[in-house]
Structure formats: structure tokens, C-alpha cells
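>>> sequence and predicted structure, then a few things I'm wondering about:
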Amino acid sequence: MKSYSEGERMASPPTAVPWIPPVLYTAVLAGGIYHTAVSDGPVHLGRAAGFVAGLVLLLTLELVQRRRWSTSTPARPAAALLAARLVLFSAVAVLDGSGVSRALFVLVPFTAYLAFGRRTGLVCGAGCVVLLVTGYTLWVPRWWVRAEYVSDLLMFGLGLALAVSMAAVAVREQQGRARLEGVLTELASSHARLSEYALRVAELSTADERNRVAREIHDSLGHHLTAVAIQLEKAEAFRELDPQASAKAVSDARWSAGRALTEVRESVSALRDARPFSLTRALTDLVRHLGDDHLTVTLHITGDETEYDAESLTALYRAAQEALTNAHRHGRATRIDVTAAYGQSTARLIVADNGRGFTASTAARPSGTGFGIRGMRERVELIGGRVDIDDRSTPPAAGGVVVTVTVPRSPLLAGSVA
């Protein structure tokens, strides 16, 4: 965009109603020609030619300005053009014997108002009145007692008032259009920004959904597939030594596979009709099928889960699955105690085992570098909960790992868990 110095700041267009000057020039030309035609005195061809030439120059000046500056004229050229018009108005008025050309001076405050503002327009209007009164005083003795001159002065003043009023209306209209264009431009810009933000939100939502699905697959199908693998390994190992234990392991593997399929169906149903989820029932079912002759799993539940949000309960269940799988497979625990306590504002899940702990296990670390631990933390922290892992495998501790998961009653209470 072109910049202008203080002296070349952009002014308003010379007129917001482009037909006014040409119409007035044409009317003055017609009036002058008619007066010359009907006048009884001698015709001065030189004066008449000068009169017509002055009006033609005025029309040419309008055309040149509009072609050179189609929208706005810089302040300095606008001032020069106004001065040129004033000189031509004066010349035409001197050459016009009819006096009609005095009407041209109403364009002075009109043009000045549009180009430089209200104050300049009023000053120019007052100057035109003073100029006319001065001319009358110098060339018309006692003009103030002659009705035709007083009438001309009053009509000229009325014309100036109308011209200034019309200029004020035109300026307000221009300002209104400029404001409307600015609003439309801002709306278009805001729409573009909103579209960009919507695209970013969609991208972030897609990434969040991918992470959620990854956690869901790991915590649900991953857990059960791991259990199936463990049970099948156990069945293979005890096939000859303890057929009964081998058969039970196969049965447990079959249950884990069935449970995996059930959880997939429940997830689909939850997406369709938001079927309520029971953490107590799910934990009871999970613990019952996990215990065997080599692993004792106990479950203690206190409080009521009725008012808890399904997302919070699901987070606790996935954490229990992960903690039990780690204790059984990686920690080689022989006893696991699971405690679920529903409080007034938070629920707490504690999974404590007597296994080898993280020190002896290479599958997971307390820092949460494994995908399972990391996924557990992400799921719980997203709803405002917290995961604490206490590795007790280093002497003189008793051994094992204690996983404590705390979640709020509702994800809306995120940040309230101390």
C-alpha cells in the first residue's frame, strides 16, 4: 500500500455525487447563452467565447481529476484543484453578463467540505458570502436597498446552505460505507481464522482419538491377549505334570478370549447407546478368573459407585487390568490385593503385590516408560486423576509393587484431586 507524507495525506473524493458539477456547469452555460441571445445590447463575441471556454475547462478539470484519482485525491492536489476551480469560477462570473454564473460558487464549500472536512467547508462558504458582499459594495452603489441584489444574496446564501448540507450527507454516507466495508473485511478475516481454527481442532481431535483408541486396544484387547498367552503357556507346561491344572488354564484362556470379545461389543454398544458400566462387577469378574493355585487375588470394595461417571470408572478398570497383568506376568507375584474405595468426591484403586517389583523386571519401569504404564497415566490424568507407583522390591522393604490410582467423581472435577 502506498504511504503518503503529512502534506500528501489522502483526502476525500472531490464529490460523492459526481453529477452535480456537470449539471451545474451545463445550467450556467445554458443560462449565459440564453441571456446573450435575448439581450438587446451588442453581443461581445470575445466575452461569450471566454465564458464558454471557462465552462469547458471546468468540465475538463472534472474529467481529468476523476481519471487520475478514481477513489481519493491527495490533499495537495485537491487544494490545487480547488484553487483552480475558484479562479475559473471568478473568470466565468466576470465574463457572464447574466449573473447566473454566481451559482458556481456554491460548489466551493461543497467541494471543500468533501475534500477537507466540515470546518474547511464552512469557512469557504463564509468566504464566498464575504466575497459577494464585497463585490456588491465595490461595484453596486447602495445595493442593500435594491431588492434584486438582496434577493440574489439571500438565494446565494440558501444555495450555500443546501450545498453544505448535501456535502454533510454525502460524507456520512461515505463514512458509513467505509465502516460497512471494514466490518465485512473483518468478518471475512474472522471467518478465515475460524476455518483455520476449526481445521486445527479437527486435527487435534483426530490425534486425541487415535491416542484414545490405542489406549483402549492396549488396555482391553492387549490385557486379555496377554492373559490368553499366559494361560496357554501354563497349560503347555502342566499338560503332562498336572492335567487338571492344564485344563483349568485352557478354560481360563477361553474365558479371557470371550471376555475380550465381550468388551469389544460393550465398547461398540457404549458408543451407540451409552450402556452403563459397573466397575464393581467388572473387577469381581476379572479377579475371579485371574486367581489359580499359584496366584491368590483378593478384592475389597467399599462405598457406592452409583454416582460416579462412567469415564472415571472405566479409567480405574483399565488401570486394574494393567497393574494385575504387570504383577502376574512381569512381577511373578503369588499374591495380589485389590482395593476399590468410592468416596464422596474421589475414588481410589490400590493394587498391591508381593512380586519381584520393577528392580528385577525389565518389562516396565516406575517412570512409566512402558506403553502400558504411560497409557494408564495418560488416561487417568486426562480426567484429572493421579497415578502413584511405589516399588518395594529394594530391601528392607517387604517386596512387590503398590499401584494407587485416584480419580474424581466426574471428569468435570478435573484438578480437584489432591
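Noted; the coordinates are in hand.

>>> contacts, neighbours, all on C-alpha from now
Will do.

>>> burial of Val52, as a residue count?
Using other CA atoms under 10 Å, the number of residues around Val52 comes to 21.

>>> so which bits of stretch 79-88 are buried?
79, 81-82, 85-86, 88 (16 or more other CA atoms under 10 Å).

>>> revised request: answer the last question for stretch 231-248.
Buried positions in stretch 231-248, judged by neighbour count with 16+ other CA under 10 Å: 231-236, 238, 245-247.

>>> what segments of the stretch 301-418 of the chain are strands?
With strands called from DSSP state E, counting those that start in this stretch, the stretch 301-418 of the chain shows them at 335-342, 346-353, 386-391, 401-408.

>>> before we go on, here's another structure to hold up against the first:
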Amino acid sequence: MKLRQKIIFLAIAPLILALCAIAFAVRHQAISLGQQQRVEIQTAYLASKEAELKHYVTLATRSIAHLYDSGRSDPATLEEAKAILAKLDYGNDGYFFVYDMQGNNLMHPRQPELVGHNLWDMKDVNGSLTIQHLIERAKNGGGIERYLWKKPSSHQIAPKLGYVIALPKWGWMLGTGIYLDDVDEALNKIDAQVSGNISSTMLWIAAIAILSAVAVGLSGLVLNLSEHRVADAKLKVLAQRVVRSQEEERARLSRDLHDGISQWLVSIKLQIEAGIIKLGGGARQAAAAQATFERTASQLNHVLGEVRRISQDLRPAILDDLGLAAALDHLTHEWVEHAGIPIEFSASGGTDGISDVANTVLFRIAQEALTNIARHAQASRIVMQLQGDQQAVSLTVRDDGTGFDVDQIDGNPKRGIGLRNMVERLEAVGGQLRLNSSSTGTSLLATIPCTSPTNSPYA
């Protein structure tokens, strides 16, 4: 690092660190005070509501005390008690409700359609068994229970603070409640105000930081700083990546030739030599030589197939002749024969909106994805989808394999070379790669935006 670069760094670094520390302290203090204020208001409000609900239930029990203490539990007495409770209300959304201990609704003045229905297994949007929890609270001596319920005035699901008690002589659960959307609204206003204040403060700090950085940058311009070295370094890194990619491709081609074609040719050579020797013998030897040459011809067919496979890997002619969809369909069929993993391929839309280079990029990504699945995923099924519209062309590859930790792969320079190659290929044509992986499988989505409208379909 040059001296003038060090000077600018030493000027900017302490300034940015100080502003960041100030911003962190201010933000932490503001959030802490806001949370404290919110908790205090919520605690005081809920305490008052709990006492209010308890008084309401006490008044309700007193209104039917003459019936309950009489010892009668005949239908007429119970209906009279329910009629008294149904008339007790406070406001549009204040009412009493009655259930038996099996979850049957016996009285509900605001939702009469519930009367006579068993709501024991009813769940709210969060999956909570509301009636079971209320009955359990009543059996344990009564008290406060918070849950979600439809608000009669708005017909919307809202949080509710309920108070329930048990009437064991009649097998009833009696309760009432207050909807808490008003307190939630007040608390949300407090949160919004605190958040606005924090954002405003952060904007001021950011503005100060930007102005300070600009001032230092202008001072740096006076020193005529140049970024040629940075650009040269980037070019060197890019050149190294190109050379590395070429060497990796050559190494793969060399392995294919050595492990496949070379071994087949050596075997064929030995069999031909053996067949020539057998031709010099009798009729039995000649028949054996014929069998040897037939086996050799069969092996030559395998060699030709291997040559075609390597040729397809280098540059599939079908990609230029019939397009990306046909090339991918051919690739999946060859892959099923080669790897034995079922692949479900589908294509819709068109690829006229992207360049030939972009088509090649998507084809290479499909090859790399299938190679990674075969090597690491232990998958039993693969789904490949190609979709194109007027905005973009996307390729999706999903498998049901073991998955992997994406963050761990990205953070390890010696692993995930294939994934980095995919990202670099897509970035070169303006695309992007999304990757999700878990223990149930991996999903890869490569998207390239269109440069012109697409009209022709794949099939």
C-alpha cells in the first residue's frame, strides 16, 4: 500500500469507527428505552384489564347465585340462568359465554350459531386448542387466559384476554373477555414512533458519515490517487480463473480419455492380436478368432459411444441445431442411462429472448448440477424444469438427496468450485443463481433476464 493510500486509510478508518460506535450506542439506547416503555404500558394496561374481567365474572356469578345456590339443575333452571347471563353485556364486544366441560357451547349471545356445537377440537390460526385451554384453566381454579377469537364488531380475528371460572354443580365453564386489538394498536404506535426516531437518528449519522467520507475522498483526489493497480490485480485474478478453468477442463478430458477410451483401445488391441494368432490355427481356432473379432467389434461400438459422449460434453451439436430444450432433454436421457437416476424433465415458454452464449451457460449449469448430484447427493429422483417468458429464462434442478450446508461450502476456498463456476458463468451474462439445501434435498434456480421478447415455444 502506497503512503498516500495509508494516509487516507488512517484518516477515514477512525472516523468511520467512531461514527459506527456512536450509531450503535444511540440505536441500542433508543431501542432499550422503547422496549422498556412498551413493557410498562402493556403491564399496566393488562393488569387493569385483568382486574376488570375478574369483577365482571364476579357480578355475573352473583346475578345467578340465587339459582346456583338453590341446588336445582333442571333444564328450566339452567335455561333461566343462561337467559340472565345472555343479557349481561358491556359494549359492542363485551359479553359472557358458557360451555360444558366437554367443550359444547351452551350460550353465546354474539355468535348464536355456535350454540349446541362441540368446539373441543377447535384450533385458532396458530394451531392452539382454544376451548381446551379455557376449560383446563377453569378446572384449575379459574383465571386469565389469552387466546385468539373473532371480534363481533369487526368480524376479524383479534387477540383476546379472557377470564373463566368453573361452576361444578352444573358442569359449566363461565367466562368473559376483552379484545386486545386496541392495546396492540397503541403499542404498535409506540413501536412505530420509536422506530421512526431511530431511523431519523441513523439517517443523520449516515449523512454525517457520508459528508465526512466525501471530504476525505476529495482530499484524496488532490493527491491524485490512482486505481490502476486495483484494476490490474482484478485482471490478474480473472486471468488466473480463466487459466484454472481451462486446466480443469483439460484435466477432465484427459481423465475421460485415459480411463475410458485408452483402456478400451488397449483391450481391443490385445484381442485383435490374439485373434490374428488364432487365425493361423485350425478350424476350432478360426471359430474362436471370429468370436474374438465380434467381441472386439462390440467394444469398438462402446468406444464410439464414449467418443460421442465426450464430444457432447465439450459442445453438444444438438444445442446449436435444435435449441436448449432439446439439448437438455437429450442430456437427461443420456444421464439416466449413465447414472441410473430417474430425471423428470419439462420445458415451457421459449429462449429466443436470451443469447446463444446464455443458452450455453444454462446447459453447462445443468451438466454441473447433475455431476454434483451424482457425486454427493445420493439422490433417488431429480426434477429439471426450463421456463421462459418475456422477462427471463430460468432453469430449476431439484433432487431428494442428503443436501449440504451452503454457508460452509461458500466459506471453504477448497470446496464448492463447481458452484462458484456456476455463479461466475451466470454473472458474465447478467444472470443470478439461487441455491437452497436441506436434509430433504437441494434446489438450484438459475435465472437469466431476456434482452428481447420471446414468442416461439419449446414444444
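Sure thing, it's come through. Predicted model, so just to flag it, every value in this text is computed and none were measured.

>>> tell me how they score on TM after superposing.
The TM-score (TM-score structural alignment, normalised by the length of the first structure) is 0.36; 190 aligned residues with a CA RMSD of 4.9 Å.

>>> from the buried residues of stretch 231-248 of the first structure, which ones fall inside strands?
Judged by DSSP state E, strands contain none of these.

>>> what would the residues you listed look like in a markdown table with distance to Gly50 of the first structure?
As requested, those are arranged in a markdown table below (distance: CA to CA, whole Å):
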| residue | distance to Gly50 of the first structure |
| --- | --- |
| Gln231 | 116 |
| Leu232 | 117 |
| Glu233 | 118 |
| Lys234 | 120 |
| Ala235 | 121 |
| Glu236 | 122 |
| Phe238 | 126 |
| Ala245 | 126 |
| Ser246 | 124 |
| Ala247 | 124 |
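
>>> OK, contacts around Ile41 of the second structure?
By CA atoms under 8 Å, 6 or more residues apart in numbering, the residues touching Ile41 of the second structure are Leu187.

>>> so it is in which element?
Element membership for Ile41 of the second structure, per DSSP states H and E: helix 3-63.

>>> which helix in the first structure has the most residues?
Criterion DSSP state H: the longest helix present in the first structure is helix 147-216.

>>> now Pro75 of the second structure: how far from Lys82 of the second structure?
Per CA to CA, to the nearest Å, Pro75 of the second structure is found 10 Å from Lys82 of the second structure.

>>> which one of the buried residues of stretch 79-88 of the first structure sits closest to Ser189 of the first structure?
Distance to Ser189 of the first structure, by CA to CA, is smallest for Ala79 among these, at 36.3 Å.

>>> please enumerate the helices of the stretch 251-400 of the first structure.
Using DSSP state H, counting those that start in this stretch, the helices of the stretch 251-400 of the first structure run over 279-290, 310-325, 357-360, 371-382.

>>> between these, which one is nearest to Phe156 of the first structure?
Comparing the helices of the stretch 251-400 of the first structure under CA to CA, the one sitting nearest is helix 371-382, at 79.7 Å.

>>> the inter-axis angle of the closest one versus helix 310-325?
160 degrees (axes from the mean of the first three to the mean of the last three CA atoms, to 10 degrees).

>>> just want the angle from helix 371-382 of the first structure to strand 401-408.
Counting by the same axes, to 10 degrees, helix 371-382 of the first structure lies at 30 degrees to strand 401-408.

>>> ok, Arg281 of the first structure - how many residues close by?
Neighbour tally, Arg281 of the first structure, other CA under 10 Å: 9.

>>> that should have said Phe51 of the first structure, apologies.
25.

>>> can you tell me the SS state at it?
helix (DSSP: H, G, I helix; E, B strand; the rest coil).

>>> please report how far it lies from Leu86 of the first structure.
Distance from Phe51 of the first structure to Leu86 of the first structure, counting by CA to CA: 15 Å.

>>> and Arg212 of the first structure, by the same measure?
Using CA to CA, one gets 79 Å for the distance from Arg212 of the first structure to Leu86 of the first structure.

>>> do Ala320 of the first structure as well
Ala320 of the first structure is 93 Å from Leu86 of the first structure, by CA to CA.

>>> also Asp252 of the first structure?
106 Å.

>>> pretty sure Ile382 of the second structure sits against Val397.
Yes: taking CA atoms under 8 Å as the definition, Ile382 of the second structure is a contact partner of Val397 at 7.2 Å.

>>> next, name the residue at the spatial heart of the first structure.
Nearest residue to the geometric centre of the first structure (CA atoms, centre = their mean): Leu194, 4.1 Å.

>>> can you tell me the SS state at Tyr163 of the second structure?
Secondary structure assignment for Tyr163 of the second structure (three-state DSSP): strand.

>>> can you pull the contacts of it?
So Tyr163 of the second structure contacts 50, 53-54, 57, 142-145, 175-177 (CA under 8 Å, 6+ apart).

>>> mind giving me the PyMOL select for the residues you listed, buried ones only?
In PyMOL, a selection of the buried entries from the contacts of Tyr163 of the second structure looks like this (16+ other CA under 10 Å):
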select buried, resi 50+53+54+57+142+143+144+145+175+176+177
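
>>> hmm, back to that, closest one of the buried residues of stretch 79-88 of the first structure to Leu160 of the first structure?
Leu160 of the first structure has its nearest neighbour among these in Leu86, at 14.9 Å by CA to CA.

>>> state the helix or strand in which the closest one lies.
If you go by DSSP H and E, Leu86 of the first structure is part of helix 75-95.

>>> check which element follows that helix along the chain.
Where DSSP H and E defines the elements, the next helix or strand beyond helix 75-95 of the first structure is helix 107-116.

>>> and that following helix with helix 147-216, angle?
Going by the same axes, to 10 degrees, helix 107-116 of the first structure makes 20 degrees with helix 147-216.

>>> report the buried residues of the helix or strand just after helix 107-116 of the first structure.
Reading on from helix 107-116 of the first structure to the C-terminus, the next helix or strand found by DSSP H and E is helix 118-139. Burial within helix 118-139 of the first structure, assessed by neighbour count using 16+ other CA under 10 Å, is assigned to 118, 120-122, 124-125, 128-129, 132-133, 136.

>>> give me the contact list for helix 118-139 of the first structure.
So helix 118-139 of the first structure is in contact with 105-106, 108-114, 143, 153, 156-157, 160, 164, 168, going by CA under 8 Å, 6+ apart.

>>> go on, stretch 315-327 of the first structure?
With CA under 8 Å, 6+ apart, stretch 315-327 of the first structure has contacts from 219-220, 223, 226-227, 279, 282-283, 333, 336, 349, 351, 353, 355, 357, 364, 372-373, 376, 379-380, 401, 403, 405, 407.

>>> one step back: how close does the residue nearest to the centre of the first structure sit to Ala188 of the first structure?
Separation of Leu194 of the first structure from Ala188 of the first structure (CA to CA): 10 Å.

>>> try Val123 of the first structure
Here the distance between Val123 of the first structure and Ala188 of the first structure works out to 41 Å (CA to CA).
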